[in-house]
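Asks: Provided below for reference: sequence and predicted model.
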Amino acid sequence: MNAKRKRIGLHVLLAGSLSLFAATVQAVDIKVISDSPLEPALTKVVDLYRQQTHNQVSLVFDPSPAVKKRIENGEAADVVIVQPDFADDLTKSGNVSAGDRPIIAHVGVGLGNRQDSPAYDISSADKLKVTLLGADLIVFNSVKSGQAFADALERLGIADTLKPKIVRTTPTGIFGPVLSGKGNDLVAGTIPLIATTPGIKLLGPLPGDLQSTLTYTAVVTTNTSQRDTAERFIEFLLSPQAKEAFAASGAR
């Protein structure tokens, strides 16, 4: 009886070892370069992808203009996730494949402040205007989401009034002045980044028609050696579970 049990145990162990070996052999590594506002959401989605496929994904984040430049300068990648106009440019230059460009996510622009600052109501244009006029410092970036916020200030009719209080920085530099500040300081930027930055709380999205969303598309590079895996990864980004993970992180 003991010998029989030992044989069964050996067979189970061997089967498990073979399964693990097969999974290891079949696993594929791909590299994805993405626009930085998607980092909080895409990181969670990729975790789900890894769990289900055992494939490994190397994620690199940079603003869309920098992603475009990196690819044009010859940096290797399998998938690129950028705003559609940058995908158009990369297609024209022959760096990414032509064809379908699925929209994988939309990211809105919001307003935040330090965790210990008041939780202002910005749910209407009038309330947003009052909040902005009461700020000591307003920080936002110098790329597309920052321009969307600058356009909102113009539409509110307070751009010139607020000019002495405004600091524009790189996309990764918007939180530093607010976190190190002592006054009534505000930061405007993409909602996922505001919502997931330690020490910062999201006051809310820009209300109504003041809102402007950034759209992201995923494309396969022309020089990838893992085309099938890259295409299946993009398919996963469109799956219901991926959409749920995007939404939970402030993208939709």
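Replies: Okay, I see it.

Asks: switch to C-alpha atoms for all contacts and neighbour counts from now on
Replies: Fine.

Asks: Gln52 sits in which helix or strand?
Replies: Applying DSSP states H and E as the criterion places Gln52 in helix 39-53.

Asks: can you tell me what sits against that helix?
Replies: Here helix 39-53 makes contact (C-alpha atoms under 8 Å, 6 or more residues apart in numbering) with 27, 55-57, 59, 61, 192-193, 196, 233, 236-237, 242, 245-251.

Asks: take the residues you listed and keep only those in strands.
Replies: 56-57, 59, 61 (DSSP state E).

Asks: check contacts around Ala119.
Replies: Ala119 sits in contact with Leu203, where contact means C-alpha under 8 Å, 6+ apart.

Asks: okay, buried residues for the helix ranked longest in the chain please.
Replies: Ranked by residue count and defined by DSSP state H, the top helix of the chain is helix 2-26. For helix 2-26, the neighbour count (16 or more other C-alpha atoms under 10 Å) marks no residue as buried.

Asks: which SSE is immediately downstream of that helix?
Replies: Downstream of helix 2-26 (by DSSP H and E), the next one is strand 29-35.

Asks: which strands and helices sit next to that next one?
Replies: strand 56-62, helix 64-72, strand 79-82 (3 or more C-alpha pairs under 8 Å, 6 or more residues apart in numbering; DSSP states H and E).

Asks: tell me the first helix or strand C-terminal of the last one.
Replies: I take that to be strand 79-82. Moving toward the C-terminus from strand 79-82, the next helix or strand (DSSP H and E) is helix 84-92.

Asks: put this next to the previous one:
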Amino acid sequence: MRMSMNGISSMATRQVLNDLACAYETKSGERIAIESTGGVAAFKRIEEGEAFDIVVLAADAIDRLAASSRIDAASRVRVARSGVAIAVAKGAPRPSVDDEAAVREAVLAARTIGYSTGPSGVYLTRLFERWGIAERIAPRIVQAQPGVAVGTLIARGEVELGFQQMSEMIGVEGIDVLGMLPPEIQALTVFEGAICANARAPQLARAFLAFLASPDAGDAKVRHGMEPC
């Protein structure tokens, strides 16, 4: 009898999980369904007890779900890590982003600056505060709604300079990715998966998580702008 399991994740891992779910289905014959939404919304749904077999979120969110016993903490696996990329509209002038000073100048010069409600957005808020420019650029900040890619806002002309996980920039039409944040200010987010406390197919969930963490999943992670952990 064919088994099935479901999961929920943030948008940052949507594409890689879709690919890996398809690969696992082909390999095992089991059905894997992963719903991707804004990370804040995904976390809330697990906290409120909605039934899923697995959840894949940033490690700090998984920490909080473990603390509230919404996941099996012993089942946690590292799925991938992702850095923050910078993008502008396709064909637009390309400011230098080679080092910290250049990125700061690009931010100050931009008419609008976009970031997400996820880990990269939290990090950028702190970075702008550390640079002492948060109040100065506050009227120009456009924060993407949960589940909406910053790249989409760039392509629409709503954001001039945008920041988000590279995994969410890849494949977005109408943008040019300038590159990653330079190493001195880069922030790598680790994404983890775990079995939910109310999982209906825990054995299949455990097997799929093992596949996500295995070397067999590495090429898909790189293809979608992430790194194996």
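Replies: Yep, it's here. Remember, predicted model here, so these are calculated numbers, not experimental data.

Asks: residue in the first structure matching Ile46 of the second structure?
Replies: Under the alignment (TM-score structural alignment), Ile46 of the second structure pairs with Ile71 of the first structure.

Asks: next, the angle helix 2-26 makes with the helix holding Gln52 of the first structure.
Replies: Angle, helix 39-53 of the first structure to helix 2-26, by axes from the mean of the first three to the mean of the last three C-alpha atoms, to 10 degrees: 140 degrees.

Asks: out of the helices and strands packed on strand 29-35 of the first structure, which is the most enclosed?
Replies: Neighbour counts (mean count of other C-alpha atoms under 10 Å) averaged over each of these peak at strand 79-82, with a mean of 27.

Asks: before we move on, back to that, so of the contacts of helix 39-53 of the first structure, which ones are in helices?
Replies: Using DSSP H, these in helices are 192-193, 196, 233, 236-237, 242, 245-248.

Asks: state the pair within these that is farthest apart.
Replies: With C-alpha to C-alpha as the measure, no two of these lie farther apart than Thr196 and Phe233, at 24.4 Å.

Asks: higher neighbour count, the two?
Replies: Phe233 (22 against 16; other C-alpha atoms under 10 Å).

Asks: gap between the more buried one and Asp88 of the first structure?
Replies: To Asp88 of the first structure, Phe233 of the first structure is 20 Å away according to C-alpha to C-alpha, to the nearest Å.

Asks: give the contact list for Glu160 of the second structure.
Replies: Neighbours of Glu160 of the second structure in contact, by C-alpha under 8 Å, 6+ apart: 88-89, 110-114, 154.

Asks: list the buried residues for stretch 124-143 of the first structure?
Replies: Neighbour-count burial for stretch 124-143 of the first structure flags 125, 128-129, 132, 136-142 (criterion: 16+ other C-alpha under 10 Å).

Asks: straight-line length of that stretch, end to end?
Replies: 25 Å.

Asks: who touches it?
Replies: Here stretch 124-143 of the first structure has contacts from 120-122, 146-147, 149, 156, 158, 162, 165-171, 173-175, 177-178, 183-189, 206-208, 210, using C-alpha under 8 Å, 6+ apart.

Asks: same deal with stretch 198-209 of the first structure?
Replies: Against stretch 198-209 of the first structure from outside (C-alpha under 8 Å, 6+ apart): 108-115, 119-125, 128, 175, 179, 191, 194-195, 211.

Asks: mind listing what Asn6 of the second structure touches?
Replies: By C-alpha under 8 Å, 6+ apart, the contact set of Asn6 of the second structure is 32-35, 52-54.

Asks: the first structure: which residue goes with that one?
Replies: Checking TM-score structural alignment: Asn6 of the second structure goes with Lys31.

Asks: try Ala217 of the second structure
Replies: In the first structure, the residue paired with Ala217 of the second structure is Ala242, using TM-score structural alignment.

Asks: for its match, what are its contacts?
Replies: Contacts of Ala242 of the first structure (C-alpha under 8 Å, 6+ apart): 45, 48, 236.
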